[in-house]
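Asker: here you go, sequence then predicted model.
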Amino acid sequence: MPTSDPLRAFRLDGRTALVTGPTRGIGLAIARLFANAGARLVLADVDRPACDALAETLDGISLPTDVGDARALDRLAEQAEALSGGIDVLVCNAGVAGPASPMHAIDEADRDRLYAVNLMHPIRLTGLIAPHMAARGRGSIVLLSSIAGLRGTSHLGHYGVTKAALAQLARNLAVEWGPSGVRANAIAPGLIRTEWADAILSSPERADRRLGLTPLRRAGSPEEVASTALYLASDAGGFTTGQTIVVDGGTVISDGS
């Protein structure tokens, strides 16, 4: 039946979204946009004061969590389901870049932390939340990958490996849970104006070199990534699953000319 609101499919009214790493950058933009789209939020961040403050601002639920801790994730999933009445949308956004170094030279503890936060956190949390979504017959999982998972890098190799794995995780989850009405997708951002990008964008020489490889000749905004997340979370993306959507201004398709 036709509706007077052509953007209704992008609304999240009556749905609860669990977002990890929501207190800054892309995660913050996603939390704000989802709240504006009508979602009730459950926020999980290692920064307790920031998480509590954001939840108060957005009228959500704060569950401060170190997502690199398996037991903490167990508690998060249990509390999120119990306090919210059920998670409809799961956004695994929390991540760390780790130290810049060749893959063989990274400290073992740094490597283990990187994999725990970037890869094991989405694997564990989707494994805890997806069955509940399936029991309710619907749900959307959004994983934050990166273009670092689509091409090689000389100093963030392990980071790229974790992000490449998230694209495959989205495909596997889509196949496993699709028959129960649960969708899973990933987003691969390029250079986005966040704290992570400051090292590049604060240097005119590095910024010119990096942006010269991007057809749009600019960095993206967290809000542009958040808009893609909203599409994937909402009914607007209802027939999209198992995909990795690249939001990078064309960087990975360019030859730099």
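Answerer: Received it, and whenever you're ready, just let me know what you need. Residues are numbered from 1 along each chain as shown.
Asker: only C-alpha atoms from now on, for both contacts and neighbour counts.
Answerer: Noted.
Asker: the longest strand seen in the chain: which residues count as buried?
Answerer: Using DSSP state E, we find that the single longest strand of the chain is strand 182-189. For strand 182-189, a neighbour-count test (16 or more other CA atoms under 10 Å) marks Val182, Arg183, Ala184, Asn185, Ala186, Ile187, Ala188, Pro189 as buried.
Asker: tell me if Val42 really is in a strand.
Answerer: Yes: with DSSP: H, G, I helix; E, B strand; the rest coil as the criterion, Val42 is part of a strand.
Asker: got the angle for the top helix by length along the chain vs strand 182-189?
Answerer: Using DSSP state H to define each element, the chain has its longest helix at helix 157-177. Angle of helix 157-177 versus strand 182-189, following axes from the mean of the first three to the mean of the last three CA atoms, to 10 degrees, is 160 degrees.
Asker: now do helix 157-177: which elements does it pack against?
Answerer: Under the contact definition 3 or more CA pairs under 8 Å, 6 or more residues apart in numbering; DSSP states H and E, helix 157-177 sits against helix 108-115, helix 121-136, strand 139-144, strand 182-189.
Asker: strands along the chain, start to end?
Answerer: 16-20, 40-44, 61-62, 89-92, 139-144, 182-189, 244-247.
Asker: can you redo those strands as a markdown table with distance to Pro122?
Answerer: Converted to a markdown table, the strands of the chain look like this (distance: least, CA to CA, whole Å):
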| stretch | distance to Pro122 |
| --- | --- |
| strand 16-20 | 10 |
| strand 40-44 | 13 |
| strand 61-62 | 19 |
| strand 89-92 | 6 |
| strand 139-144 | 7 |
| strand 182-189 | 11 |
| strand 244-247 | 15 |
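Asker: putting a second one here so we can go through both:
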Amino acid sequence: MATSGPTASGRIDISLADKVVLITGASRGIGAAMARACVHAGAKVVLASRKQPGLDEVAEELRGAGGTALPIACHTGKPEQIDELFARATAELGRVDALVNNAATNPYFGPLIDTPDAAFDKTVEVNLKGYLSMAQAYVRHLRERDATSGSIVNVASVAGLRAAPMQGIYGMTKAAVVSMTQTLAFELGSSGVRVNAIAPGLVETRFAATLVNNPSLREHFVKRAPLGRHAQPEEIAAAAVYLSSDAASYVTGHTMVIDGGFTIG
């Protein structure tokens, strides 16, 4: 891995040149935008999500732009598929330098007290267990390589920082992601592995269509945000590049809120 810290000139470039970044939930939305941003910053990317066709489309786009992209279908709730993901990434690209945990689900929209057991189990499996399982596999990979540095970026949400009416289980898992990020940062810091989180506000994606396409729900977010609008996926992606890069070599345990000011209101 590249060494961390400033260049001899004192200038730090936000670059991912010579790095391999693995991104989950990369077939669309924020994950696909992060993949584009990482490739633009010089990285080779491993794209993961449950379904291969969407990954292939993103990979084709990135390759057409001159990038290197390896699409691998993987259910992050299944440890055996995660092991295969890292094995293939290592075999084809040599290593994984940074991990971006972005895959998420939100199958239930309604009062927390009425949450069906199946929706609870599914949300925890993907949003929480999946993130930890990916982090565990990534750290095993680093240890096998005797790597002296690494980066994990977990995508949380402002729903994990404030009350999340009608999205209670989703918000609970995202609050747990923030806690997991801080604990992993504390425990892995001596190994040179940085762990940070990104907490987006409302972003225009298919995942958030229930909110974005409902005028009253969208207004709830927009009217509280000083910038007066919701975000586009590309506005979240740059944070993943920064946190995965050596420019963020002294940043760990941090949750970067990107919400147009929503949480300060």
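Answerer: Sure thing, it's come through. Since this is a predicted model, take the numbers as computed values, not measurements.
Asker: re the thing from before, could the buried residues of strand 182-189 of structure 1 go into CSV alongside distance to His158 of structure 1?
Answerer: Listed next are these as CSV, based on distance: CA to CA, whole Å:
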residue, distance to His158 of structure 1
Val182, 29
Arg183, 27
Ala184, 23
Asn185, 21
Ala186, 18
Ile187, 18
Ala188, 16
Pro189, 17
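Asker: nearest to Gly86 of structure 1 among these?
Answerer: Val182 (13.6 Å; CA to CA).
Asker: roughly how far does the closest one sit from Pro2 of structure 1?
Answerer: Val182 of structure 1 is 26 Å from Pro2 of structure 1, where distance means CA to CA, to the nearest Å.
Asker: and what of Gly98 of structure 1?
Answerer: From Gly98 of structure 1 to Pro2 of structure 1 the distance is 49 Å (CA to CA).
Asker: who has more neighbours out of the two?
Answerer: Gly98 (20 against 5; other CA atoms under 10 Å).
Asker: which residue in structure 2 aligns with the more buried one?
Answerer: If you follow Gly98 of structure 1 across to structure 2 using TM-score structural alignment, you land on Pro107.
Asker: any idea what sits nearest its match, other than its immediate chain neighbours?
Answerer: In space, and not counting its chain neighbours, Pro107 of structure 2 is closest to Ala119: 6.0 Å by CA to CA, 6 or more residues apart in numbering.
Asker: touching, that neighbour and Tyr108? I think so.
Answerer: Yes: between Ala119 of structure 2 and Tyr108 there is a contact under CA atoms under 8 Å: 6.0 Å.
Asker: neighbour-wise, which of the two wins?
Answerer: Between Ala119 of structure 2 and Tyr108, counting by other CA under 10 Å, Tyr108 is the more crowded of the two (20 against 17).
Asker: ok, the residue mapped onto Ala226 of structure 1 from structure 2 - how many residues close by?
Answerer: Under the alignment (TM-score structural alignment), Ala226 of structure 1 pairs with Ala237 of structure 2. Residues within reach of Ala237 of structure 2, counting by other CA under 10 Å, total 21.
Asker: mind listing what Ala237 of structure 2 touches?
Answerer: Ile30, Gly31, Ala33, Met34, Ala37 (CA atoms under 8 Å, 6 or more residues apart in numbering).
Asker: what distance do you get for it to Ile264 of structure 2?
Answerer: Distance from Ala237 of structure 2 to Ile264 of structure 2, by CA to CA: 22 Å.
Asker: again, but for Leu47 of structure 2
Answerer: Relative to Ile264 of structure 2, Leu47 of structure 2 is positioned 34 Å away (CA to CA).
Asker: which one of these two has more residues nearby?
Answerer: More crowded of Leu47 of structure 2 and Ile264, by other CA under 10 Å: Leu47, with 29 against 9.
Asker: correct me, but the more buried one touches Cys74?
Answerer: No: Leu47 of structure 2 is beyond contact range of Cys74, at 9.3 Å (criterion: CA under 8 Å).
Asker: follow-up on the earlier one: what's the longest helix of structure 1 aligned against in structure 2?
Answerer: Under TM-score structural alignment, the match for helix 157-177 of structure 1 is residues 168-188.
Asker: ok, now stretch 36-44 of structure 1?
Answerer: Going by TM-score structural alignment, stretch 36-44 of structure 1 sits over residues 40-48 in structure 2.
Asker: name the residues that touch that stretch?
Answerer: Against stretch 40-48 of structure 2 from outside (CA under 8 Å, 6+ apart): 14-27, 35, 38-39, 55, 59, 67-74, 89, 241.
Asker: give the buried residues for that stretch.
Answerer: Buried residues in stretch 40-48 of structure 2 (16+ other CA under 10 Å): His40, Ala41, Gly42, Ala43, Lys44, Val45, Val46, Leu47, Ala48.
Asker: just give me how far it sits from the chain centre.
Answerer: Counting by CA atoms, centre = their mean, to the nearest Å, stretch 40-48 of structure 2 is centred 13 Å from the centre of its parent chain.
Asker: so how far does that stretch reach from one end to the other?
Answerer: 18 Å.
Asker: show me the one of the helices and strands packed on helix 157-177 of structure 1 that comes nearest Leu76 of structure 1.
Answerer: When those are compared by CA to CA, helix 121-136 sits nearest Leu76 of structure 1, at 8.6 Å.
Asker: tell me the angle that closest one makes with helix 108-115.
Answerer: Using the same axes, to 10 degrees, helix 121-136 of structure 1 lies at 20 degrees relative to helix 108-115.
Asker: which other residues reach helix 121-136 of structure 1?
Answerer: For helix 121-136 of structure 1, the external contacting residues (CA under 8 Å, 6+ apart) are 67-68, 70, 73-74, 77, 86-88, 90, 92, 139, 141, 143, 166, 169, 177, 180-182.
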